[in-house]
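Colleague: pasted the sequence and its predicted model underneath.
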Amino acid sequence: MSKIGFIGLGIMGRPMAGHLLDAGHELLTVKRGALDAGLAEKGMRELDTPAAVAAEAEVIISIVPDTPDVELVLFGEGGVIEGLKPGTLVIDMSSIAPIATQEFAKRITEAGGEYVDAPVSGGEGGAINAALTIMVGATEEGFARAKPVLEVMGKTITHIGGHGAGQTCKVANQIVVALTIEAVAEGLLFASKAGADVAKVRESLLGGLAQSKILDVHGERMIKRTFDPGFKIKLHQKDLNLALEGARSLKLSLPGTANAQQLFQACAAHGGEEWDHAGILRALEQLADHQIGS
C-alpha cells in the first residue's frame, strides 16, 4: 500500500479519496476548512501545504477545478515541487488545458518526479461507485506505476498517449457530452411541446438507437427537474472553453460546441453556473416559452 497525498476533496474527490482509504492506502491532504468526517474517521491526515504533503507522500493526486488551480498546487508558494522527492508519482486528475499539462509534466520530470495526466469522466455517480472512465497521458513507465492506483477509483482506464494526451481525450469527451445533453434536452422539449408524455418518450427512446447514458441519467434529471450538481455548468463551460481555444489554434470549426457553450452561458446569465449541466434544458425552455411536463 502507498502513502498518497490527495489534494482536492470536492464532489468528485471526496468519494475517490474514500475508495483509496478503503483499499488500505494512507492518505494525506492539505488543510482547507473542516475535513470530511467520513474521511477523517478512515484515517486521512491534514498537513499545512502541498509541499508538506509531497515531502511525506510516494504518490500525489490532484483533482481541482482549473488549470491555474493545478499550477498553484504544483508550483505556487508551498507547492508540491518544493517538497517533491525523486521518483514521486504525480497524478493530476483535473480537467485542464493539454498544452499547460505538457509544460507541467516537463517541470515535474525535470525535478525528478513522474507525471501522469489522468482526467476522469462519469460524474459524481461514477466517483461514488468507483466506476470512472480515466483517460491517461503518460510515459509507459508512468502508466504502469499509476494504473494500480487508478483501478481503485475507475472501471475503464485507457493509456491514450504521452503527456497531455489524457487531457486532449477529456476535451473530446466534454464536447460529446455537451452536445448529447443538448440533444436530449431538445428532444424532450419537442416531445413535451407537442403534447406527448416525456417520461414515456424517454422510456421508448432508451430502447432504440437514441439510447445513451446521458438520455438515461440526465433525461431523468430533466423530467424530475433535479438540477443540483453532479457536474456544474461552470465547470463544463471551462471545458468547452478549452475545446474552442484549441479549435482556434488548430484552425478547426466546432459549431455545435460553440452553440452548447452559448446555451450554458444563457444559464449562467440567469444564475445557473452552479446547476448541473442537465440544466441546459432551462435555456432551451426559455427560448421555447415552454417547460417540459407543463
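Modeller: Thanks, I have it.

Colleague: C-alpha from now on. contacts and neighbour counts both.
Modeller: Will do.

Colleague: all the helices of the stretch 51-200 of the chain, in order from the start?
Modeller: Ranges of helices within the stretch 51-200 of the chain are 67-75, 80-83, 98-110, 123-128, 140-153, 165-193, 198-205, based on DSSP state H, counting those that start in this stretch.

Colleague: list the helices and strands the second one packs on?
Modeller: Judged by 3 or more CA pairs under 8 Å, 6 or more residues apart in numbering; DSSP states H and E, the packing partners of helix 80-83 are helix 50-56, helix 67-75.

Colleague: just those: most buried one?
Modeller: helix 50-56 (a mean of 23; mean count of other CA atoms under 10 Å).

Colleague: helices or strands next to that helix in the packing?
Modeller: Helix 50-56 is packed against strand 3-7, strand 26-30, helix 80-83, with contacts defined by 3+ CA pairs under 8 Å, 6+ apart.

Colleague: that older thread, which one of the helices of the stretch 51-200 of the chain lies nearest to residue 60?
Modeller: With CA to CA, the closest approach to residue 60 among the helices of the stretch 51-200 of the chain belongs to helix 80-83: 8.3 Å.

Colleague: how about the nearest residue to residue 73, chain neighbours excluded?
Modeller: Leaving aside its chain neighbours, residue 73 sits nearest to residue 79 (5.2 Å; criterion: CA to CA, 6 or more residues apart in numbering).

Colleague: thought that neighbour was touching residue 72?
Modeller: Yes - counting by CA atoms under 8 Å, residue 79 touches residue 72, with 6.7 Å between them.

Colleague: sorry, back to before: mind putting the helices of the stretch 51-200 of the chain into JSON lines with distance to residue 269?
Modeller: Supplementary listing: the helices of the stretch 51-200 of the chain in JSON lines, determined by distance: least, CA to CA, whole Å:
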{"stretch": "helix 67-75", "distance to residue 269": "23"}
{"stretch": "helix 80-83", "distance to residue 269": "36"}
{"stretch": "helix 98-110", "distance to residue 269": "28"}
{"stretch": "helix 123-128", "distance to residue 269": "24"}
{"stretch": "helix 140-153", "distance to residue 269": "35"}
{"stretch": "helix 165-193", "distance to residue 269": "18"}
{"stretch": "helix 198-205", "distance to residue 269": "27"}
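
Colleague: out of these, which is closest to residue 218?
Modeller: Residue 218 lies closest to helix 165-193 among those, at 7.2 Å (CA to CA).

Colleague: got the angle between the closest one and helix 98-110?
Modeller: With axes from the mean of the first three to the mean of the last three CA atoms, to 10 degrees as the basis, helix 165-193 and helix 98-110 are set at 150 degrees to each other.

Colleague: try this one side by side with the last:
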Amino acid sequence: MTKIGFIGLGIMGGPMAANLVKAGFEVTGYNRSRAKVDRLVDAGGEGAASVAGAVRDADVVITMLPDSPDVQAVVLGEDGVLANAKPGALLIDCSTIRPDVSRAIAGRMRALDAPVSGGEQGAIDGNLSIMVGGAAEDFEAAKDILDAVGGTVVHVGAAGAGQTVKAANQLIVAGTIELVAESLVFLEAHGVDTDAAIKVLSGGLAGNRILDRKAAAMVQREFTPGFRVELHHKDLGIVQAAAREAGVVIPLGAAVAQLMASLNAQGHGALDHGALIELVAQLSGRE
C-alpha cells in the first residue's frame, strides 16, 4: 500500500485526501487548523501534528497550499518536506504557484507540479482536471494516485509546464466569469427571467461550465467560496508575470485582472470568485 503524506486540507485538499483514503491509500494529513485534520481522521485517514510527522514515512507527498511562498516554506524549509521525507520520495504539488518555483523545487527533489481545476465540487466528486509537469517516469509512477482524485489527468511537459497550463486555465475561467457576470446584470436590467435565460444560453454556443455551475448562485448573490477571490487575484498575478516574461500581450486578461484586484481590495477576498457580478452591478449603478 502506497503511503501518502498530505499537506493542506482546505476546501480542495480535504476532499482530495478523503478520496485517496476511499481509493485504498494510507493517507496521513497535516493542516495548521486541527479541525481539518480531524475531518480526515473521521474519513479514515491518519492525522499528524506537523509537516515532518505527515511525510516521514510517506512514499508520496502531496501539497495543496495557497501560494508560492507557502509551498517554498513547506517543501524547502528547515522543518519541511525535503528535510524530513524519505530519500526518493515523490512530491506532487497540487497548489497553483509560479512555474519558476515549481522548476526550482524539481531541481532539489523528485517532484511533479500538478495543479488542479474543477473547484470544490470537482474535488468532492474526484473528477478534477489535473495538468502535470515533470519527468514522464514520475508521472507514470503517480498515475494511480492522480486518477483517484481526477477525471482528466494529462502530462503536459517538463517541470513547470503544469503550472503554465494552470495559468492559462485561470485566465480563461476569470474571463468567462466576468462575461457571465456582465451578461446576468444585463439581463437583470432588462427584466428578463434569468433562470430561463441561463437555461437557453447553456444549450447554445454560449454554453459553458461557469453558466452550469455558478450562474444560479451569482443571480442569488450567494458567494460561499468554491474558489476564493483572493486566490484568483493571486493566480492572475501569476498569469500577468508569465505573459510578460514570454512577451505575450493579454489585453482582456489584464482588464479582468484589474477587476478581480478591485474586488479583492474592497474586502471581498474571502468570497467566491463569482462575486465579480457584484462589481459589475456596482459599476452599473445597480447596487
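Modeller: In hand now; what should we look at? No experiment lies behind these values; they were computed from the predicted model shown.

Colleague: nearest to residue 163 of structure 1, out of the helices and strands packed on helix 50-56 of structure 1?
Modeller: Among the helices and strands packed on helix 50-56 of structure 1, helix 80-83 comes nearest to residue 163 of structure 1, with 17.8 Å by CA to CA.

Colleague: which stretch of structure 1 lines up against stretch 145-156 of structure 2?
Modeller: Under TM-score structural alignment, the match for stretch 145-156 of structure 2 in structure 1 covers residues 149-160.

Colleague: next one: that stretch to chain centre, how far?
Modeller: Centroid separation for stretch 149-160 of structure 1 versus its chain: 14 Å, with CA atoms, centre = their mean, to the nearest Å.

Colleague: what of stretch 277-284 of structure 1?
Modeller: On CA atoms, centre = their mean, the centre of stretch 277-284 of structure 1 falls 19 Å from the chain's centre.

Colleague: please apply the same query to stretch 284-294 of structure 1.
Modeller: Stretch 284-294 of structure 1 sits 29 Å away from the centroid of its parent chain (CA atoms, centre = their mean).

Colleague: list the contacts of it.
Modeller: The contact list for stretch 284-294 of structure 1 (CA atoms under 8 Å, 6 or more residues apart in numbering) reads 185, 186, 188, 189, 192, 193, 197, 198, 223, 263, 282.

Colleague: including neighbour count, could the residues you listed go into a markdown table?
Modeller: What follows is these, written out as a markdown table (neighbours: other CA atoms under 10 Å):
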| residue | neighbour count |
| --- | --- |
| 185 | 26 |
| 186 | 16 |
| 188 | 24 |
| 189 | 25 |
| 192 | 19 |
| 193 | 18 |
| 197 | 14 |
| 198 | 23 |
| 223 | 18 |
| 263 | 20 |
| 282 | 24 |
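
Colleague: can you lay out these as a markdown table showing distance to residue 256 of structure 1?
Modeller: Below are the contacts of stretch 284-294 of structure 1 laid out as a markdown table (distance: CA to CA, whole Å):
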| residue | distance to residue 256 of structure 1 |
| --- | --- |
| 185 | 14 |
| 186 | 13 |
| 188 | 18 |
| 189 | 18 |
| 192 | 23 |
| 193 | 23 |
| 197 | 28 |
| 198 | 24 |
| 223 | 24 |
| 263 | 11 |
| 282 | 18 |
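
Colleague: farthest-separated two in those?
Modeller: Spatially, the most separated pair among these is 197 and 263, at 24.7 Å (CA to CA).

Colleague: and residue 137 of structure 1, what pairs with it in structure 2?
Modeller: Taking TM-score structural alignment, the alignment pairs residue 137 of structure 1 with residue 133 from structure 2.

Colleague: which residues touch the closest residue to residue 145 of structure 2 other than its chain neighbours?
Modeller: Spatially, and ignoring its direct neighbours in sequence, residue 145 of structure 2 is nearest to residue 20 (7.2 Å; CA to CA, 6+ apart). Residues near residue 20 of structure 2 by CA under 8 Å, 6+ apart: 26, 27, 145, 148, 149.

Colleague: can you check residue 178 of structure 2 too?
Modeller: 256, 276, 277.

Colleague: quick one on the thing from earlier: Three-state assignment for the residue nearest to residue 145 of structure 2, please.
Modeller: Assigned with DSSP: H, G, I helix; E, B strand; the rest coil, residue 20 of structure 2 falls in the helix class.

Colleague: and the gap between the closest residue to residue 104 of structure 1 other than its chain neighbours and residue 11 of structure 1?
Modeller: Spatial nearest neighbour of residue 104 of structure 1, excluding adjacent residues (CA to CA, 6+ apart): residue 71 at 7.6 Å. Distance, residue 71 of structure 1 to residue 11 of structure 1, by CA to CA, to the nearest Å: 20 Å.

Colleague: cool, residue 124 of structure 1 as well?
Modeller: Distance of residue 124 of structure 1 to residue 11 of structure 1, given as CA to CA: 6 Å.

Colleague: over to residue 179 of structure 1?
Modeller: Residue 179 of structure 1 sits 23 Å away from residue 11 of structure 1 when distances are taken as CA to CA.

Colleague: also residue 201 of structure 1?
Modeller: Per CA to CA, residue 201 of structure 1 is found 31 Å from residue 11 of structure 1.

Colleague: which one of those two has more residues nearby?
Modeller: Higher neighbour count among residue 201 of structure 1 and residue 11: residue 11, with 17 against 14, using other CA atoms under 10 Å.

Colleague: need the residues touching each of residue 124 and residue 11 of structure 1.
Modeller: Contacts common to residue 124 of structure 1 and residue 11, judged by CA under 8 Å, 6+ apart, are residue 230.

Colleague: picking that back up, specify which member of the contacts of residue 20 of structure 2 is nearest to residue 231 of structure 2.
Modeller: Closest approach between the contacts of residue 20 of structure 2 and residue 231 of structure 2, by CA to CA: residue 149, at 21.0 Å.

Colleague: tell me if I'm right that that closest one and residue 123 touch.
Modeller: Yes - applying CA under 8 Å, one finds residue 149 of structure 2 in contact with residue 123, separated by 6.9 Å.
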